[in-house]
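Visitor: predicted coordinates and the sequence they were generated for:
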Amino acid sequence: MPKHRIIYFNARGRAEPSRLVLSAAGVEFEDIRFTSEEWETEKATGKYHFGQLPCMETDGVMLSQSRAIARYLANEYGFAGRTNLEKAKVDIVMDTCEDLLQGMIKIHFEKDDAKKAELTTQYDKKVATTLASLEKMLTDNNGGDGFLVGDGVSLADLSFYSQMEYNLSSPILSSPNLLDSYPKLKALNARVAALPNIAAWLEKRPKTEF
């Protein structure tokens, strides 16, 4: 079995979906977390693609771009979907979660209070529309009491869970009751967290704000 090293900062961030895939698969990995100062030294070595994180080193081969890493691992360990159609649906959820994350980042870095308030209002509307669509996607998949794609957990569910960790507890967008209006998604979120391998990872991973 290849040896994986997930390399990122001390945060869940863009590395967490890949950590969740490896955890769900029961695959041990090195969880490398740099401080900002350490990263500046590491980046100067030139071995990290594009000078950015996250990266993953697998048997000496360096991979970059968070979603590319997550998809690679999902394909390796059976979480990418069984058919091309299922894979496309998994990608739809991944890209949808990326849209939500980008919206949060934009609000976080906005300095103008009035603009921040405007962006937050727009974001809240987008979240509501997105969750309604995902609730339907889940319900359309055999009634919605399983997973978003196919008949087992996939990168779609893990990406959704990772994003909801932000939306449910974000210091900039505190929405602890966000999923109350989406019972199928709320149950899915709990179902993913209760998977034995995922529960074990959630228990042992470093506690971080992001």
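Guide: Okay, I see it. Quick caveat, the model's predicted, so the values are computed rather than measured.
Visitor: all contacts plus neighbour counts: C-alpha atoms, from now on.
Guide: Noted.
Visitor: hey, where'd the strands end up in this structure?
Guide: Along the chain, counting by DSSP state E, strands occupy 4-9, 29-34, 55-58, 61-64.
Visitor: what does stretch 36-46 contact?
Guide: With contact meaning Cα atoms under 8 Å, 6 or more residues apart in numbering, stretch 36-46 is reached by 9, 51-52.
Visitor: one more pass at 7 Å, please.
Guide: Identification of contacts with stretch 36-46 by Cα atoms under 7 Å, 6 or more residues apart in numbering yields residue 51.
Visitor: list the buried residues of it.
Guide: residue 39 (16 or more other Cα atoms under 10 Å).
Visitor: for it, the distance to its chain's centre please.
Guide: 24 Å (Cα atoms, centre = their mean, to the nearest Å).
Visitor: do the same with stretch 62-73
Guide: Relative to the chain's own centre, stretch 62-73 is displaced by 12 Å; criterion: Cα atoms, centre = their mean.
Visitor: what do you get for stretch 67-74?
Guide: Centroid displacement of stretch 67-74 relative to its chain, using Cα atoms, centre = their mean, is 11 Å.
Visitor: same question, stretch 120-130
Guide: In terms of Cα atoms, centre = their mean, the gap separating the centre of stretch 120-130 from the centre of its chain is 19 Å.
Visitor: which residues are contacting that stretch?
Guide: Residues outside stretch 120-130 that contact it (Cα under 7 Å, 6+ apart): 103, 107.
Visitor: okay, one more to line up with it:
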Amino acid sequence: MSEDESEPPPYRLVYFDIRGLAEPVRWMFCLAGLPFVDERVPLVEWNEAKKRYQDHVGQLPILYFDDQELSQVHTVMRFVARRLGFNGLTDMEAARADEATDLVYDLRAVTYRECFTTKTPDIVRHTVFRDFKNEPSQKKKEPMRKDLLDIHLPKYLSKFEELLDSSGGRYIAGTTLTYADLAVANFLDVATEMIGPDILDDFPGLQELKENVFSLPPIQQWCATRTLAQGYSSGG
């Protein structure tokens, strides 16, 4: 069979042309050495493109596989994790992975609505990271940064470190790499890029976790490929 006649990869992930919340799903495919279709929808095309996804309440990501489809980012993430072996070795490890990933989503949802403006509100949620990075007024940025450093980040990052310590200090949910490690590392990388690398100064365990995840060869290769091919925008 020629290359043109070969069967397509069994998984097709449709998401925006950003890292966002679906990046750990892409990483799991890479770590498992599993080909997949990485279908990207440019943000500027979404107002028109979302009409194609009304069966999924006009939201991405959507995972297509075996003539089936799944929506909602955490559903997709956990499904792929279970299939590819990134969901922990016990029920408790799976639950810890869920806990850590849900905490990531909670922290991303901290809002500063009085500062936030966007032309694509159904894509780019009201996240504190994007609010802070895009706020042009230094006067407004000062209290935002203070709240981040004094309230929000210590509360959540301390919880991540607690989970990390309780599992032995290498992985956040147990004795093996789980999708939670990928979700947390992706989140930390976006947060340090948008707010500043100093946010991890008091959390060496999380800094090491992030470095360990980004040092995995399949993820290194993925990040380099995306940087060269189409840009590697954080995308919140």
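Guide: Nice, thanks for sending it over. Here the structure is a predicted model, which means the values were calculated and not measured.
Visitor: re earlier: got a markdown table for the strands of structure 1, with distance to residue 119 of structure 1 too?
Guide: Supplementary listing: the strands of structure 1 in a markdown table, determined by distance: least, Cα to Cα, whole Å:
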| stretch | distance to residue 119 of structure 1 |
| --- | --- |
| strand 4-9 | 27 |
| strand 29-34 | 31 |
| strand 55-58 | 30 |
| strand 61-64 | 30 |
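Visitor: among those, which is nearest residue 202 of structure 1?
Guide: Each of these has some distance to residue 202 of structure 1 by Cα to Cα; the shortest is strand 29-34, at 13.4 Å.
Visitor: about what we covered before: JSON lines for the strands of structure 1, including distance to residue 198 of structure 1 and mean neighbour count?
Guide: Formatted as JSON lines, the entries for the strands of structure 1 read as follows, by distance: least, Cα to Cα, whole Å; neighbours: other Cα atoms under 10 Å:
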{"stretch": "strand 4-9", "distance to residue 198 of structure 1": "17", "mean neighbour count": "20"}
{"stretch": "strand 29-34", "distance to residue 198 of structure 1": "14", "mean neighbour count": "16"}
{"stretch": "strand 55-58", "distance to residue 198 of structure 1": "20", "mean neighbour count": "20"}
{"stretch": "strand 61-64", "distance to residue 198 of structure 1": "24", "mean neighbour count": "15"}
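Visitor: quick one, helices of structure 1?
Guide: 16-25, 36-43, 66-77, 84-109, 113-140, 155-169, 183-194, 196-204 (DSSP state H).
Visitor: ok, and for the fifth one, which residues are buried?
Guide: What it means is helix 113-140 of structure 1. By 16+ other Cα under 10 Å, the buried positions in helix 113-140 of structure 1 come out as 116, 119-120, 123, 127, 130-131, 134-139.
Visitor: so how far is residue 70 of structure 1 from residue 170 of structure 1?
Guide: From residue 170 of structure 1 over to residue 70 of structure 1 the distance is 23 Å, taken as Cα to Cα, to the nearest Å.
Visitor: same check, this time on residue 202 of structure 1
Guide: When distance is defined by Cα to Cα, residue 202 of structure 1 is 18 Å away from residue 70 of structure 1.
Visitor: between those two, which one's more packed in?
Guide: For residue 202 of structure 1 and residue 70, the more surrounded residue by other Cα atoms under 10 Å is residue 70, and the numbers stand at 27 against 15.
Visitor: that one is in contact with residue 17, isn't it?
Guide: Yes: counting by Cα atoms under 7 Å, a contact exists between residue 70 of structure 1 and residue 17, whose distance comes to 6.3 Å.
Visitor: on that earlier part again, any chance of the helices of structure 1 in JSON lines, with distance to residue 148 of structure 1 too?
Guide: Putting the helices of structure 1 into JSON lines (distance: least, Cα to Cα, whole Å) gives the following:
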{"stretch": "helix 16-25", "distance to residue 148 of structure 1": "15"}
{"stretch": "helix 36-43", "distance to residue 148 of structure 1": "36"}
{"stretch": "helix 66-77", "distance to residue 148 of structure 1": "15"}
{"stretch": "helix 84-109", "distance to residue 148 of structure 1": "8"}
{"stretch": "helix 113-140", "distance to residue 148 of structure 1": "5"}
{"stretch": "helix 155-169", "distance to residue 148 of structure 1": "6"}
{"stretch": "helix 183-194", "distance to residue 148 of structure 1": "8"}
{"stretch": "helix 196-204", "distance to residue 148 of structure 1": "17"}
